[in-house]
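In: what follows is a predicted protein model with its sequence.
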Amino acid sequence: MQSLSLAGAVALLAAVATPAAAKPDAKLLAAATAARPEQLKLLETIVNIDSGTGDVAGGTKVGAILIEQLKALGATVRTVPAEIPGLPDNIVATVTGTGKTRILMIGHLDTVFEPGTAARWPYRVEGDRAHGPGVGDEKGGVVQGITALKLLKQLAFRDFAKITILIESSEERGSPGTRKLIASLLADHDVELNLEPGDAPDKVTVWRKGSTVLTIDVTGKAAHAGVAPQDGRNAAVELLHQLGDLDAFPHTGDGLTVNLTMMQAGKRNNIIPDHASATFSVRNRVPAQIEEVVARLEKNAQTVAVPGTTATIKREAAYPPLATNAATDALASRATAIYADLGRKLGTGGNGGASQSALAAAAGLPALDGLGPAGGNFHSDGEYIDLTTVTPRLYLLTALIMQLGKQGAPPRY
């Protein structure tokens, strides 16, 4: 891909004009523009390597490429084993400066895609969009974070105490392999910048829903389906009974949503199933909403339609909501002003996708999310990033880091 001239970059970045004259940092803009070909080449390389959550070999391969990049920048890099089995190591890289602000960037290398996806659906560019498994969620953001560190080194900017980038390996499952590590890093930093993708057309994320996994688990009794079905206790039939109340919960919208995502029952077609389960993705704006859903499912589980079966509710907590708060709004205002210098308008919004920024906010740390390239159709074979946002977003992230280094972060709350 050909590199853009500085004049061409300014024209590209001014696609959405603002009334004020654009006054970008010329050196930073030139550096961000020049970094584009290498940035996109690295993105293509890691998108074409499968690294779905739990793919240890693929995640380790992607991690090795990223570690090499970080070490070349002079960062101190350490790998931290995941806190549960079956996950690749997490990566923590730190660069130190001469200032006071401690800045934490968080990204993740795991995707939602199964092994073999990259071979069937490799990185490709169509018009102003780049497609591929995890191109937005969130390999594009991880590459952007590393590239921002490259620009800071190139510009000899060191007016910060330290910048840490955590690249973790289990975000798509709620970070079960990283919770203790995240907590320790949050306690040792002043602000968190999250590398999740921005929502199209060009937004940062100022609120998110919480995410909890709930499972209805039914136990019955196996029996020969032809010879003695009467001796069985059909767990699958009872599961259907338990699911009868599903439409009591909303499935879409900006508030609480409860959606059935997985079902399992039976192992052979000639055996009455003795086990069945259904898993739900519950997304909530208010913490108490989770308790309301759990209470209703548990009440339903007390009554079974198939005698001899039992139903239980299992809960796997993930992320709390990222609620609207003054510290996040203050960071978004800074980002909006930086983007305006480029002649671009930065939107703000929220969605039902959870992230580590909720953990940062819960710990009282100022956090801003959605700082990766903007895109859409995440978690599907239509996932993409908008290539016209790649260089502006790199400029934005780097300039925001520089401003936080010089001016400090909003206070903890």
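Out: Everything's here; your move. Numbers count the residues shown, from 1 in each chain.

In: from now on I want contacts and neighbour counts done on CA atoms only, so please keep to that.
Out: OK.

In: hey, where'd the helices end up in this protein?
Out: In the chain, the helices defined using DSSP state H lie at 6-13, 26-47, 56-72, 117-120, 141-154, 179-187, 235-242, 288-301, 326-341, 357-362, 390-407.

In: strands along the stretch 151-300 of the chain, start to end?
Out: Using DSSP state E, counting those that start in this stretch, the strands of the stretch 151-300 of the chain run over 162-168, 191-194, 197-199, 203-208, 210-219, 223-224, 257-265, 271-272, 275-284.

In: packing partners for the fourth one?
Out: What that stands for is strand 203-208. On a contact count with 3 or more C-alpha pairs under 8 Å, 6 or more residues apart in numbering; DSSP states H and E, strand 203-208 meets strand 197-199, helix 326-341, strand 347-351, strand 367-368.

In: below is structure B, check it against A:
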Amino acid sequence: MKTPNAIRRGLAVLLVTLAAGAGAQALSAEEAQLLARVRQHTPTALQLLERSVLINSGTLNPAGVREVGALFRKEFDDLGFATRWVEMPVEMRRAGHLVAERIGGQGQRVLIIGHLDTVFEKDSPVPPWKSDGRRVHGQGVSDMKGGDVIVLLALRALNDIGALNGRTVRVVFTGDEERVGHPTEVARAALVDAARQSDVALAFEGATKDDAGRDAATVGRRASGGWHLTVTARTGHSAGVFGRDGFGAVYEAARVVNAFREQLIEPDLTFNAATMVAGTSVKWDDAESQGQAFGKTNVIPRDATVRGDLRYLTAEQGARVRERMQ
């Protein structure tokens, strides 16, 4: 689909050239200018990436998320964006979101989406930053501080050639993408508001390949939610397991989760079983995503709780699978 919007075209060109390298096809004069600017700013962008990655910003580390937000906010300020930090209520235990805007009257209104948090909390054993000169590994390098830095690199190149003049571009970098705060309506209000004022949205999280192994862009995003399974079983001495006292909570939870795997798999659907806590008694702290269990090997476990995520392409698919899970 063709569009006269220079921002969309420029961002697409930059995505292709960054992912696949230059020279894959003939570039227009404007695209060649963009590519030259990207190459010019790439060393600085890599430095910014390292600075951001070395700041731990696990979702449950609000101070770190805010620090990364402040780092990127300065970059948007330098590009002429009006920026603001959207705080979350204290009881949500989330840092908030960075919003940056340039408002104009030309072309379509573009929304760019990223996030500041990572899955790596303060106690993560993953090294923060490791580079061999060709490839970088570290906490959030791909998901998604690398994407955030590419957003800034692309916008800087577009700004250099005047392509942002008169255009409307909104950027929302959320602070709780990896573990959304609750209530969701509050956590996602800034993003929903920006989407309602936009004509097209582009997300810069990671890269993907098609079935042939070629770099590709994603034209649809799956929704995500969660599920949890709670099992309460008869307890007793382990000598009675499989008999009058039944199988216990662990076997029953395993049976149900395995039934999900055997019966529910279909295209565009995933449901990861992420944590299981089981024993004579269990406790689960949803805010910290941690659990505790007590039990003895000679006692049939009474309690089990399993939690996971659910990703689906359409609302109908999500509703159908949830119903079958129940």
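Out: That came in fine, so what should we check first? All values derive from a computational prediction rather than experimental measurement.

In: with mean neighbour count and distance to residue 87 of structure 1 as added columns, please give the strands of the stretch 151-300 of structure 1 in TSV.
Out: Shown next, in TSV, are the strands of the stretch 151-300 of structure 1 (neighbours: other C-alpha atoms under 10 Å; distance: least, C-alpha to C-alpha, whole Å):
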stretch	mean neighbour count	distance to residue 87 of structure 1
strand 162-168	24	10
strand 191-194	28	21
strand 197-199	28	23
strand 203-208	25	25
strand 210-219	22	19
strand 223-224	17	37
strand 257-265	16	21
strand 271-272	23	34
strand 275-284	22	22
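
In: buried set for stretch 101-109 of structure 2?
Out: Residues of stretch 101-109 of structure 2 classed as buried: 101, 102, 107, 108, 109 (neighbour count, 16 or more other C-alpha atoms under 10 Å).

In: just these: which are in strands?
Out: Judged by DSSP state E, those include 101, 102, 107, 108, 109 as members of strands.

In: my guess is the third one meets residue 165, correct?
Out: No. Contact status for residue 107 of structure 2 versus residue 165: not in contact, 10.7 Å apart, counting by C-alpha atoms under 8 Å.

In: any common contacting residues for the two?
Out: Common contacts of residue 107 of structure 2 and residue 165 (C-alpha atoms under 8 Å, 6 or more residues apart in numbering): none found.

In: hmm, back to that, select, out of the strands of the stretch 151-300 of structure 1, the one closest to residue 368 of structure 1.
Out: Relative to residue 368 of structure 1, the nearest member of the strands of the stretch 151-300 of structure 1 by C-alpha to C-alpha is strand 191-194, separated by 5.2 Å.

In: trace the closest one over to structure 2 and give me the residue numbers.
Out: Strand 191-194 of structure 1 corresponds to residues 200-203 in structure 2, going by TM-score structural alignment.

In: could you dump the helices of structure 1 to CSV with distance to residue 107 of structure 1 and mean neighbour count?
Out: Output for these, formatted as CSV (distance: least, C-alpha to C-alpha, whole Å; neighbours: other C-alpha atoms under 10 Å):
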stretch, distance to residue 107 of structure 1, mean neighbour count
helix 6-13, 25, 17
helix 26-47, 14, 19
helix 56-72, 12, 18
helix 117-120, 20, 14
helix 141-154, 6, 23
helix 179-187, 11, 15
helix 235-242, 37, 22
helix 288-301, 26, 15
helix 326-341, 18, 20
helix 357-362, 10, 23
helix 390-407, 13, 22
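
In: in a markdown table, list the ones you listed along with distance to residue 373 of structure 1.
Out: A markdown table is the format used below for these (distance: least, C-alpha to C-alpha, whole Å):
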| stretch | distance to residue 373 of structure 1 |
| --- | --- |
| helix 6-13 | 13 |
| helix 26-47 | 11 |
| helix 56-72 | 18 |
| helix 117-120 | 20 |
| helix 141-154 | 6 |
| helix 179-187 | 23 |
| helix 235-242 | 42 |
| helix 288-301 | 31 |
| helix 326-341 | 13 |
| helix 357-362 | 17 |
| helix 390-407 | 5 |
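
In: show me the one of these that comes nearest residue 251 of structure 1.
Out: Residue 251 of structure 1 lies closest, by C-alpha to C-alpha, to one member of the helices of structure 1: helix 288-301, at 12.8 Å.

In: contacts for that closest one?
Out: The contact list for helix 288-301 of structure 1, computed with C-alpha under 8 Å, 6+ apart, reads 212, 214, 216, 242, 256, 282, 284, 310, 311, 312, 313.
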